[in-house]
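[1] coordinates only, sequence not included:
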């Protein structure tokens, strides 16, 4: 195995060693999708909830094949078999050890009759979570500089008890254009025109001090534009992010507002004329060129009809002229309430929901002009034998989110 470290400080891992492969999976469940058609690519996003509470904790847990939660996550991936997989809540490890361990020891090793999936390419880049800001960002009148506490996490550039907690990673069967990847981790929130910066509800003035405003960043983790080369003659841009949950704040609603603007970033990135303020971490300005194929993916923590988030940004993204919303759905959601595909404002579990709490927050959104095929949310019904992988309630055997997948062809 070879680890390459580009100047962007991202980590690209190439898996070159053979891994043990289990016998082919048996389709024992309606939750298992059909094979990917020739010429198509199955994109998926999965908030795995693998992050741990201490630095290096996730990497140590993944070092052996004995972590039950990671086995469940890996089996879900093996049942769906995506070609390109974005993973949220995967602690950033600049050494690449966690990427290698998960790819080699879990994803490539079959579980419970499922066939292992070989991902020769994996990518991760630094995130803002747990990075000390040096200023008071939560408005409690003090600056916490020692990692580990909630108070420290709330003053960090993105909520995290240590640098890299709740990070992101990409696993791919196709080459990744790391040299052409763009990351937007350092973009300041105040640089977005019309940014919904929080207001002190008592004074009516800015919630952030001038010092806090000068360092507060838009991305709670990061926004990535990562080219994927599936052999179509041009790359597909994986637009990956994981905005902050619209919760755990005060009456100023700073996380609700930040979530809105983190989602809005992709709207501006895809809109010529609205992208003038955007500057990536290498200093290159502008959004995605017109006509370039893309897939927006991630746990966006925003439901268009329910929950605490502001629905305006996610609705604008779903209805964007360059975006297709394929409305992935699940047997589990449909079976529980018998809801119709496309229902919103439902107040109960529906076929498009992707996590507990009856919310649709995880998305795979291809570009208009792509050929969209099969799609789904891996959420087995209660009478499905694979419901053991998602559970019927707490405690969850793996994650409280569901894997979302969409087949895309040129």
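    Looks like it came in fine. In this text the structure is predicted, and so the values were computed from the model without any measurement.
[2] could you use CA atoms for every contact and neighbour count after this?
    Fine.
[3] list the contacts of the residue nearest the centre of the chain.
    Residue closest to the average C-alpha location in the chain (CA atoms, centre = their mean): residue 298, at 3.0 Å. Residues near residue 298 by CA atoms under 8 Å, 6 or more residues apart in numbering: 45, 46, 47, 86, 87, 88, 240, 241, 242, 362, 363, 364.
[4] helix or strand for the first one, which one?
    What it means is residue 45. strand 41-47 (DSSP states H and E).
[5] which residues are contacting that strand?
    By CA under 8 Å, 6+ apart, the surrounding residues in contact with strand 41-47 are 36, 81-89, 230, 295, 297-299, 362-364, 399, 401-409.
[6] filter the residues you listed to the buried ones?
    Buried by 16 or more other CA atoms under 10 Å: 36, 81-89, 230, 295, 297-299, 362-364, 399, 401-409, out of those.
[7] which elements pack onto the longest helix seen in the chain?
    Using DSSP state H to assign secondary structure, the helix with the most residues in the chain is helix 254-269. On a contact count with 3 or more CA pairs under 8 Å, 6 or more residues apart in numbering; DSSP states H and E, helix 254-269 meets helix 311-318.
[8] ok, and what's touching the helix it packs on?
    By CA under 8 Å, 6+ apart, helix 311-318 touches 260-261, 263-264, 266-267, 302-305, 323-325, 365.
[9] pull the distance from it to the chain's centre.
    Here helix 311-318 is found 17 Å from its chain centre; the criterion is CA atoms, centre = their mean, to the nearest Å.
[10] just the buried residues of the next helix or strand after that helix, please?
    As assigned by DSSP H and E, the chain's next helix or strand after helix 311-318 is helix 331-337. Residues 331, 332, 333, 334, 335 are the ones in helix 331-337 that count as buried (16+ other CA under 10 Å).
[11] then this one, side by side with the first:
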């Protein structure tokens, strides 16, 4: 083979290697970065040296190991000036992760209504907020990205009663007129990657438990997912977040998730740690444990469940996917120390 042919072959090989080694990684993670009062997360993020918060350090390590290009965080306390998110982004930068673009907005979690939403005779409790929360912004959401974010369409103020074919149970008129659908938020965030728009449909749904015979939370969880059935964009999208429903093993109404699956590709992300988590209630579950993303006590329901999802629009090419849950070793301990949830990631081919 001549010199020119050798050079051409080397170039083709290099280009092939580059194309395979540079996918777009999108992840969702519920890192339990929520605290019991306003300002406490910022306090914990600011602790350094021997006083550094070990749980926060574990969260940073998990993200550093997976290195997503676009990361949706759920259960992350929001504050008016975005100081906690800025401090967290700075910690990630110290770990070698640069996220120049970020977005967060006030969630419904902890937003007071001055109504007795749960009909217990009291007002302004955590159950009376638009989404469960002791203070404004508790358990909010945030997006970190290597690529520009915007515009972002927020649907957080949409009323539950306005959803077509909603399942909201009968409620007093003043509650019906004020109750929002989102327990945290619904965002359609346009992220521009290589001059092409990608819509990140971000959400965190209420768990379909902790209610009574009226099944208010089960109905709300269903409708929070069903919301997107009328809002799927014509351009490329990825639906991501803590959907808080496992179609195989959790309580709740999985019909909306089933309908959404007709519009997306389920990459079935797996982990060795989930597959190895056996014993107790987990042994009686129907779903594949390798797909689980939540690690709860094995001796009582619900056990481990698949509740966190990254679901790309049908037609987008999935290169790889996974759940960060090593079966053993130091990183397994890191994942355990960080959160009951596991980070879920997806690699897309994005020319």
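    It's in. Being a predicted model, the structure only gives us computed values, none of them experimental.
[12] and of the buried residues of helix 331-337 of structure 1, the nearest to residue 183 of structure 1?
    Lowest distance from residue 183 of structure 1 to the buried residues of helix 331-337 of structure 1 (CA to CA) belongs to residue 333, with 34.5 Å.
[13] what lines up with that closest one in structure 2?
    Aligning on TM-score structural alignment places residue 333 of structure 1 opposite residue 274 in structure 2.
[14] and the residue nearest to residue 223 of structure 2 when sequence neighbours are not counted, helix, strand or coil?
    Distance criterion CA to CA, 6 or more residues apart in numbering; nearest residue to residue 223 of structure 2, sequence neighbours excluded, is residue 166 at 6.3 Å. Three-state call for residue 166 of structure 2 (DSSP: H, G, I helix; E, B strand; the rest coil): coil.
[15] what lines up with residue 166 of structure 2 in structure 1?
    So, by TM-score structural alignment, residue 166 of structure 2 is matched to residue 195.
[16] its match and residue 189 touch, don't they?
    Yes: shown here, residue 195 of structure 1 and residue 189 form a contact pair, counting by CA atoms under 8 Å, at 6.9 Å.
[17] looking at those two, which one has more neighbours?
    Each of residue 195 of structure 1 and residue 189 has its neighbours counted (other CA atoms under 10 Å); residue 189 has more, 20 against 16.
[18] residue 122 of structure 2 and residue 128 of structure 2, how far apart?
    Residue 122 of structure 2 is 8 Å from residue 128 of structure 2, where distance means CA to CA, to the nearest Å.
[19] so what sits against both of those two?
    Counting by CA under 8 Å, 6+ apart, the common neighbours of residue 122 of structure 2 and residue 128 are residue 116.
[20] strands along structure 2, start to end?
    Using DSSP state E, the strands found in structure 2 span residues 24-29, 70-76, 101-103, 140-145, 149-154, 186-193, 196-204, 237-242, 308-312, 318-323, 344-348.
[21] out of these, which one sits most buried?
    Most buried of the strands of structure 2 by mean neighbour count (mean count of other CA atoms under 10 Å) is strand 308-312; its value is a mean of 27.
[22] with structure 1 overlaid, how far apart is that strand on average?
    In the superposition against structure 1, strand 308-312 of structure 2 averages 0.4 Å from its aligned positions (mean CA distance after the TM-score superposition for structure 1).
[23] that strand packs against which elements?
    If you count contacts as 3+ CA pairs under 8 Å, 6+ apart, strand 308-312 of structure 2 packs onto strand 24-29, strand 237-242, strand 344-348.
[24] rebuild those strands as a markdown table, extending it with distance to residue 293 of structure 2.
    Below are these laid out as a markdown table (distance: least, CA to CA, whole Å):
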| stretch | distance to residue 293 of structure 2 |
| --- | --- |
| strand 24-29 | 10 |
| strand 237-242 | 10 |
| strand 344-348 | 7 |
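[25] residue 109 of structure 2 is nearest to which of those strands?
    strand 237-242 (14.3 Å).
[26] what range does the closest one cover in structure 1?
    Going by TM-score structural alignment: strand 237-242 of structure 2 matches residues 294-299.
[27] relative to structure 2, what is the average displacement of that stretch?
    Taken over the aligned residues, the distance from stretch 294-299 of structure 1 to structure 2 averages 0.5 Å (mean CA distance after the TM-score superposition for structure 1).
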